[in-house]
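Asks: just the structure for this:
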Amino acid sequence: MDKPVHLIKLCVGAEAVEDLLAWQNHPRAKGPDGQPRHVTRMWPKREAEIVGQGSLYWVFKGLVLCRQPIVRFDEVIGHDGIRRCGIVLDPTITRVTPAPKRPFQGWRYLQAADAPLDLREGREADDPLPDTLARELADIGLL
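Replies: Below you'll find the model as predicted:
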């Protein structure tokens, strides 16, 4: 099996992973099936390489901090009649080794080889490093 393709996206308006968790528990962040979803304008052309094996990596204030498996893509028609893509996510959030990422718009593809590694078991409960320290350690390859 080929390596999966992932998506990466800025988590706008969130300071930390806990903010994302809180938002995804809100009914407005869920689809009709109760699964969390993120609605975006563009539909990934590489859908078959992503669904069921890829994840959405979330960037918080310049650092990739977590990922969520992508379950499927749903068509969402907005109040304006425009077709959009609902990225349906597994509610499980996996923290990853913090990795710096510059701002960008929308989502981007992320190859498996470029994806940050999941945090080692037991480290998920560690107190997070301050953003500036985590960014500096990631910049020099120590995270």
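Asks: okay, CA-based contacts and neighbour counts for the rest of this
Replies: OK.
Asks: could you point out which element follows the longest strand anywhere in the chain?
Replies: Using DSSP state E, we find that the single longest strand of the chain is strand 63-77. Next helix or strand after strand 63-77 toward the C-terminus (DSSP states H and E): strand 83-89.
Asks: next up, for comparison:
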Amino acid sequence: MSLNLIKLCVGADSVEDLESWIEFRLGEMRRAGEVPEQVHTTRMVPKRVEELLDGGSLYWVIKGNVQCRQRLVDIRPFVDTDGIGRCHLVLDPRIIVTDWQPRRAFQGWRYLTPADAPADLGAGRAGWAALPTELRRELADLGLL
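Replies: Okay, here's the model as predicted:
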């Protein structure tokens, strides 16, 4: 059974902002002659790696709501130049928009079971994703999204 992670997306104001940042970083890597892959660095290494890599995703909390996810491709523990253990979460750069789900702020990442994860925004609700970000945020705040 797969397992997911959930994390605050610090610095992004919207899914579109996150997508722009990812494309910018991948472009920089291509220009530098590096293999383009999206890597998010964390301090803590997940203990349940096999479950996470069995179809799991990283769900992003943006402005107080889970709004999207990215599939986990690999988890690579490493030691940085200061001798501190860290972890690279390698992500599929494709963003999958989800139903919005309110979340309070927290530090680091948390495990997220499939039962607690918001559903992907299906074809029947694709129109919601086309709404302007501010309107989606206001509707979510009112509990209508």
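Asks: one step back: hmm, who's touching the longest strand of the first structure?
Replies: Residues outside strand 63-77 of the first structure that contact it (Cα atoms under 8 Å, 6 or more residues apart in numbering): 17, 39, 47, 50-59, 83-101, 116, 135.
Asks: that strand vs the second structure, average distance?
Replies: Compared with the second structure after fitting, strand 63-77 of the first structure has a mean deviation of 1.0 Å; criterion: mean Cα distance after the TM-score superposition for the first structure.
Asks: chain center to that strand, what's the gap?
Replies: In this view, strand 63-77 of the first structure has its centroid 6 Å away from the chain centroid, taken as Cα atoms, centre = their mean, to the nearest Å.
Asks: and it, what's buried?
Replies: Residues 63-73, 76 are the ones in strand 63-77 of the first structure that count as buried (16 or more other Cα atoms under 10 Å).
Asks: what of stretch 23-32 of the second structure?
Replies: Leu26.
Asks: got the contact list for stretch 121-134 of the second structure?
Replies: Stretch 121-134 of the second structure has contacts (Cα under 8 Å, 6+ apart) with 14, 96-99, 136.
Asks: so in the second structure, which helix runs the longest?
Replies: Among the elements of the second structure assigned as helix by DSSP state H, the one spanning the most residues is helix 15-31.
Asks: report the distance from the helix or strand that it is followed by to the chain centre.
Replies: Proceeding N to C from helix 15-31 of the second structure, the next assigned helix or strand is strand 38-42, under DSSP H and E. Counting by Cα atoms, centre = their mean, strand 38-42 of the second structure is centred 10 Å from the centre of its parent chain.
Asks: in the first structure, what residues pair with strand 38-42 of the second structure?
Replies: Mapping strand 38-42 of the second structure onto the first structure (TM-score structural alignment) gives residues 36-40.
Asks: one more: stretch 99-111 of the second structure?
Replies: Aligning stretch 99-111 of the second structure against the first structure (TM-score structural alignment) gives residues 97-109.
Asks: next, the buried residues of that stretch.
Replies: Quick answer for stretch 97-109 of the first structure (16+ other Cα under 10 Å): 97-101, 107.
Asks: which of those residues sits closest to Gln24 of the first structure?
Replies: Trp107 (18.2 Å; Cα to Cα).
Asks: sec struct for the counterpart of Leu142 of the second structure in the first structure, please.
Replies: Using TM-score structural alignment, the partner of Leu142 of the second structure in the first structure is Glu136. Under DSSP: H, G, I helix; E, B strand; the rest coil, Glu136 of the first structure falls in the helix class.
Asks: Glu136 of the first structure: neighbour count?
Replies: For Glu136 of the first structure, the number of neighbouring residues by other Cα atoms under 10 Å comes to 14.
Asks: state the distance from it to Asp80 of the first structure.
Replies: Glu136 of the first structure is 43 Å from Asp80 of the first structure, where distance means Cα to Cα, to the nearest Å.
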